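>>> Quick one: sequence plus predicted model below, questions after.
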Amino acid sequence: MARSRFAIALLLAVVMGAATSCTASDTQQSEATSSAAPATSAGPAVLTPVVADVVAAPIPVTGSDGRVHLAYELRLTNTGSQPATITSLQVKGDGRTLVDLSGEALTPWFQALGGGPRTGTVLTPGQQGLVWIDATLNSPDDVPRSLGHVVNVDFPQATSLVPSQLAENVADTEVDTRDAVRIRAPLDGPRWLDGTGCCTVTSHRAAVLPINGRMLAAERFAIDFVQLDEQGRIYVGDKTQLSSYEYYGAPVRAVSDGKVIAVVGDLSEQVPGASPQGLPLDQYGGNHVVQDIGNGRYAFYAHLQPGSVDDISVGQDLRAGDQLGLLGNSGNTDAPHLHFHLMDGPDYLASNGIPFEFENFDLDGRVTGESFEAAATAGAPVVDATGTQTGSRTDEMPLYLDVVTFPGS
């Protein structure tokens, strides 16, 4: 037994310790299999210093572009003693390559966590990183049953067990077969702009947080809605005044039937124009309502006006379309807006976000990211992006920078 422990310790020392002298394998491309799949499925066991797992299995959702999106996060951990440069990532399903991110194309979708460099695609020894993935397909019939990932890694030196270049097959995961939740829109009327929605890496998608000992992405599909005026502006006049935002106080409506399980309504409004400092974590949602809409799914309506939920109480049954509050500027916010998302648990932080599709809306257009930034910071009118296929939508999810009209007055 002692001999066996020594052999294992020696192996770990070789893997985790300093690199040994280079061998002929220092230019070898090696196909490796992670422990997430049986070693017999792809040949003999191979050391994979960068290991991976999926934060939550993706649930397909149809976006306003007519395509089916699989939006999820891949967590990478460098278990070795050398820096690991992630040179490319491929997502595969049913024998097809669904995503291929290489070089500079990978950088916007990658973020190293914790200590060490936070730029590029390098993980220092012991460091973790996240890759945000948006695999798109033409129709629900094209959704694969499972996904595999190939992570291509470069190391400064080869060792006797690990080459300097490695292609690792990691984190095989099944696609969640549940349908996206179909709901009513939480707002009425024209020109609602999706300010931070799926599926690129906005502040919402980037908010993968360590909560209660787990990495969770409650805001994976969250949308911040602001309303444009007829000239395409978010506000007119002094941006620090709530009265400058014409849509401030818009009715917020229940998206489905269901019971209220949490209400906060007594927090003050923030001053627009800047995010509040020193806000406690439990006040990030501001005045809000959490509604149980059934089957382990919950709706979260945040940043409501103080006092606007006084008639809403825990245990109250709401019907789809019922007014539950007014759009405000409470909590972690720099301008009036409605933050809305669905989640798989009752806590708006300690849960994973799940996708949803609105029963119907009109896609009026999509704006450019640069013009949205100018509209939010300087009051400039937005500029329409070219090539957007506008028109009526049924059972789809608005995407980032979409401008939509919801049924209602």
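Nice, thanks for sending it over.

>>> Only C-alpha atoms from now on, for both contacts and neighbour counts.
Fine.

>>> Ala302 and Ala250: what is the separation?
Ala302 sits 13 Å away from Ala250 when distances are taken as Cα to Cα, to the nearest Å.

>>> The two: which is more packed in?
Ala302 (31 against 19; other Cα atoms under 10 Å).

>>> So the residue lying closest to the more buried one once chain neighbours are set aside, which state does it fall into?
Sequence neighbours aside, His288 is the residue nearest to Ala302 in space, at 4.4 Å (criterion: Cα to Cα, 6 or more residues apart in numbering). With DSSP: H, G, I helix; E, B strand; the rest coil as the basis, His288 sits in strand.

>>> Then Val153?
Once three-state DSSP is applied, Val153 turns out strand.

>>> Now for it: which residues touch it?
When contacts are counted by Cα atoms under 8 Å, 6 or more residues apart in numbering, Val153 is found next to Ala84, Thr85, Ile86, Thr87, Ser88, Gln165, Leu166, Ala167, Glu168.

>>> Could you do Pro306 as well?
Taking Cα under 8 Å, 6+ apart as the test, what Pro306 contacts is Gly265, Asp266, Leu267, Ser268, Glu269, Asn287, Gly328, Ser330.

>>> how far away is the nearest residue to the fifth one once chain neighbours are set aside from Gln241?
Put plainly, it is Glu269. The shortest distance from Glu269 to any non-neighbouring residue, by Cα to Cα, 6+ apart, is to Ser330 (4.4 Å). Distance of Ser330 to Gln241, computed by Cα to Cα: 14 Å.

>>> then this one, side by side with the first:
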Amino acid sequence: MSRASIVRPLAVLAAAFTIAACGGTESPPVSTKTPASSSAPATASPDVFTPVTARPLDLHPVAFPGTDGHFHLVYELELTNTKLAPATIDSVAIIDPSKPTQPIAQFAGQDLVSRLRTLMPAPADNAAIEANGSRFLYIELSFPDSASVPKEIAHRFTLHAASNPAGTTPDPMTYTIASLIISQRALPKLSPPLRGNHWVATNGCCNSEIVHRGSLSSVNGSEYDSQRFAIDWMLLGDDGQFVHGDPKVATNYADYGQDVLAVADGTVVSTINDLPDQVPGTLPNPASITMETVDGNGVVLDLGNGVYASYAHLQKGSVTVHPGDKVHVGQVLGKLGNSGNTSAPHLHVHLMDGPSPLGSNGVPYVIDKFELAGQVDPVAFAAAPGVEGVWARNLPANPPQRTDQFPLNLNIVNFR
């Protein structure tokens, strides 16, 4: 069974931060903020020609605390070369406008290319953008504490592109665009979606190679990354294995049939309850999957304050709630299964800013309390052809408790 295809088969190389020299003449930063009202005459910043534009998919990113003790900021930019000359991005520096000479991070060379995606999306081959072409740029930033998270960030592009509206050959340029105010809104605080020990946060946050990170959807006239903070929860048995016996039999997985719980009080928005389990081992025929069935049997909850929770891949006939029902935290919503676009039993959970599991933007959150029992080796997990085998040994009986944190990729956690 393909381990990388538990949900959607897109995986790319992880990227690291590098520092690269900038070339060309830098234009003044381009202001994207609306000036406050004032009795004084309005003044405008000088216009700057920007042949490659950058549009954030999430206008209000918020940093969140992970189990590594750091605060993480995750977002995407859509880059578009608006002119006839081909463009090549040499480097992108993320800056705090109040400290423009001290980049927070800088991507160049292969580190930059590994973060670029076509609109399909698929990994980009290089940092070039053809005339009238677009790319997505995936960005994940890490800060040692909340005080280190800037209030605003901007993006300094060093590139070769048309230097005037009629230009047909690329010239060196540097300019700063795509200013983002970092949201200070409170993070949703959830209770665990499952019970028991040794749940593994597979396909979790936070780097560009994670399959959920690549699950951008073109829905209802826009692009969305509803799954940027999704987790596929899988259960290790007491012997550290996900599956015992034939991996093509869904009931052989340690997590199959586990109760799925409401993470907060809420109202049921939608449910699906009549799709069969897939045979584990491979993803289903894409022709058999539709927008409605991609997540299999599931539940969408309205948690209030514009936040929704999506549960996917439940067992056929196990969903216990109906649209309009009020649910309370910890209530059983259904049972973990293997329906929809999946190749192994697991519970897919993500939060979003709208009721559509695909046509919404993903929202980060924290879980109120859990125990951090260990970590599956990410290198070994990425290299493995399937999920068979032993993934953890000698896990502690009384691991440390964590409160108000987001479980990161391949963390092993206990939900008491």
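Okay, I see it. None of these values were measured; they are calculated from a predicted model.

>>> Work out the TM-score between the chains.
Here the superposed chains carry a TM-score of 0.85, computed using TM-score structural alignment, normalised by the length of structure 1; 375 aligned residues with a Cα RMSD of 2.6 Å.

>>> Next, name the residue at the spatial heart of structure 2.
Nearest to the mean C-alpha position of structure 2, counting by Cα atoms, centre = their mean, stands Arg228 at 1.6 Å.

>>> so what's it up against?
Taking Cα under 8 Å, 6+ apart, one finds Val74, Cys205, His212, Arg213, Gly214, Ser215, Gly362, Val363 in contact with Arg228 of structure 2.

>>> looking at the alignment, what does it pair up with in structure 1?
Under the alignment (TM-score structural alignment), Arg228 of structure 2 maps onto Arg220 of structure 1.

>>> cool, Val48 of structure 2 as well?
Checking TM-score structural alignment: Val48 of structure 2 goes with Val46.

>>> what's the closest non-adjacent residue to Glu168 of structure 1?
Leaving aside its sequence neighbours, Glu168 of structure 1 sits nearest to Ala32 (Cα to Cα, 6+ apart; 4.5 Å).

>>> What lies in contact with the host helix or strand of that neighbour?
In the assignment (DSSP states H and E), Ala32 of structure 1 maps to strand 29-33. Strand 29-33 of structure 1 has contacts (Cα under 8 Å, 6+ apart) with 39, 42, 45-48, 163, 165-170.

>>> Report the mean deviation for it after fitting onto structure 2.
Compared with structure 2 after the fit, strand 29-33 of structure 1 shows a mean deviation of 3.6 Å (mean Cα distance after the TM-score superposition for structure 1).

>>> Distance from the chain centre to that strand, please.
29 Å (Cα atoms, centre = their mean, to the nearest Å).

>>> okay, and stretch 315-324 of structure 1 goes to which residues in structure 2?
Matched against structure 2 by TM-score structural alignment, stretch 315-324 of structure 1 falls on residues 324-333.

>>> which outside residues touch that stretch?
Contacts of stretch 324-333 of structure 2 (Cα under 8 Å, 6+ apart): 191-193, 259-269, 299, 318-321.

>>> Give me the distance from that stretch to the chain's centre.
26 Å.

>>> end-to-end on it?
13 Å.

>>> same question, stretch 342-361 of structure 2
21 Å.

>>> got it, and stretch 91-109 of structure 2?
First residue to last in stretch 91-109 of structure 2 (Cα to Cα) measures 7 Å.

>>> Give me the distance from it to the chain's centre.
That offset, for stretch 91-109 of structure 2, works out to 22 Å (Cα atoms, centre = their mean).

>>> If you count neighbours, what's buried in that stretch?
For stretch 91-109 of structure 2, burial by neighbour count (16 or more other Cα atoms under 10 Å) applies to 91-97, 103-108.

>>> Restricted to helices, list these.
Counting by DSSP state H, none of the members of those fall within helices.

>>> Just want to know which of Ser330 and Gln241 of structure 1 has more residues nearby.
Shown here are Ser330 of structure 1 and Gln241; by other Cα under 10 Å, Ser330 has more neighbours (30 against 14).

>>> who's in contact with the more buried one?
Leu267, Ser268, Glu269, Gln270, Gly285, Gly286, Asn287, His303, Leu304, Gln305, Pro306 are the contacts of Ser330 of structure 1 under Cα under 8 Å, 6+ apart.

>>> do Val46 of structure 1 as well
Contacts of Val46 of structure 1 by Cα under 8 Å, 6+ apart are Ala32, Thr33.

>>> Tell me, how many residues neighbour Glu140 of structure 2?
Neighbour number of Glu140 of structure 2 under other Cα under 10 Å is 17.

>>> And for Gly304 of structure 2?
12.

>>> which residue lines up with it in structure 1?
Checking TM-score structural alignment: Gly304 of structure 2 goes with Gly294.

>>> hey, where'd the helices end up in the stretch 301-409 of structure 1?
Remark: helices assigned in the stretch 301-409 of structure 1 by DSSP state H, counting those that start in this stretch are 369-378.

>>> Next, work out how far apart Leu403 of structure 1 and Val61 of structure 1 are.
One correction, residue 403 of structure 1 is Val, not Leu. Taken as Cα to Cα, the span from Val403 of structure 1 to Val61 of structure 1 is 19 Å.

>>> circling back: check the contacts of strand 29-33 of structure 1 and tell me the two furthest apart.
Using Cα to Cα, the two most remote members of those are Ala39 and Gln165, lying 20.4 Å apart.

>>> between these two, who's got more neighbours?
Neighbours were counted for Ala39 of structure 1 and for Gln165 using other Cα under 10 Å; Gln165 has more, 23 against 14.

>>> Pull the contacting residues for Leu57 of structure 2.
With Cα under 8 Å, 6+ apart, Leu57 of structure 2 has these contacts: Tyr75, Glu76, Leu77, Glu78, Glu223, Tyr224, Asp225.
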